[in-house]
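J.: Sequence unavailable; structure follows:
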């Protein structure tokens, strides 16, 4: 089973990489760019076949290691067989 997790800075946290990318896009002529927020995508492959078990494990992984809850948020995009 595969789970895809999106991890990104909370809106209240300054995103230096996103800020740099936004400025670069504007310099390249993409003047409609208002803001850019950068993040990470993590694919985790699990041996379980039960979605509820996979979701529980992914939540624990995010809370214990993958996400810094002070500055980051996450969402599980999908869990696929």
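T.: Nice, I can see it. These figures come from a predicted structure and were not determined experimentally.

J.: drop to CA atoms for contacts and neighbour counts, all remaining ones
T.: Noted.

J.: which residues of the protein fall in strands?
T.: 2-9, 39-45, 72-80 (DSSP state E).

J.: Which stretches in this structure count as helices?
T.: 16-27, 51-61 (DSSP state H).

J.: Name the surrounding residues that touch the first one.
T.: If I follow you right, that is helix 16-27. 31, 32, 33, 34, 35, 36, 37, 38 (CA atoms under 8 Å, 6 or more residues apart in numbering).

J.: another one to put next to it:
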């Protein structure tokens, strides 16, 4: 099973890198309103783990290791 974890800065946190990218894209292309940058992780989960247990474990890993909960949010999805 694969877990795809997306980590982004909270909306209340200034995203200087995202703003720089947005500024560059606006000069080069039409229609770009905003850019938020983040991190992306792919975790391979042991197939012996039940889906609900895997979801709980991935959420715990993301909360405790992959993010700084003061400034970052995360979301994830699982695929068989």
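T.: Thanks, I have the structure now. Remember, predicted model here, so these are calculated numbers, not experimental data.

J.: And the TM-score between these chains?
T.: Scored against TM-score structural alignment, normalised by the length of the second structure, the superposed chains reach a TM-score of 0.89; 79 aligned residues with a CA RMSD of 1.2 Å.

J.: Out of the strands of the first structure, which one sits most buried?
T.: strand 2-9 (a mean of 19; mean count of other CA atoms under 10 Å).

J.: shouldn't residue 44 of the second structure be in contact with residue 54?
T.: No - at 10.4 Å, residue 44 of the second structure and residue 54 do not qualify as touching, with contact defined as CA atoms under 8 Å.

J.: Let me know whether residue 10 of the second structure touches residue 69 as I believe.
T.: No - counting by CA under 8 Å, residue 10 of the second structure stays clear of residue 69, with 9.0 Å between them.

J.: Need the helices of the first structure in JSON lines (columns: distance to residue 77 of the first structure and mean neighbour count).
T.: Below are the helices of the first structure laid out as JSON lines (distance: least, CA to CA, whole Å; neighbours: other CA atoms under 10 Å):
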{"stretch": "helix 16-27", "distance to residue 77 of the first structure": "21", "mean neighbour count": "14"}
{"stretch": "helix 51-61", "distance to residue 77 of the first structure": "11", "mean neighbour count": "15"}
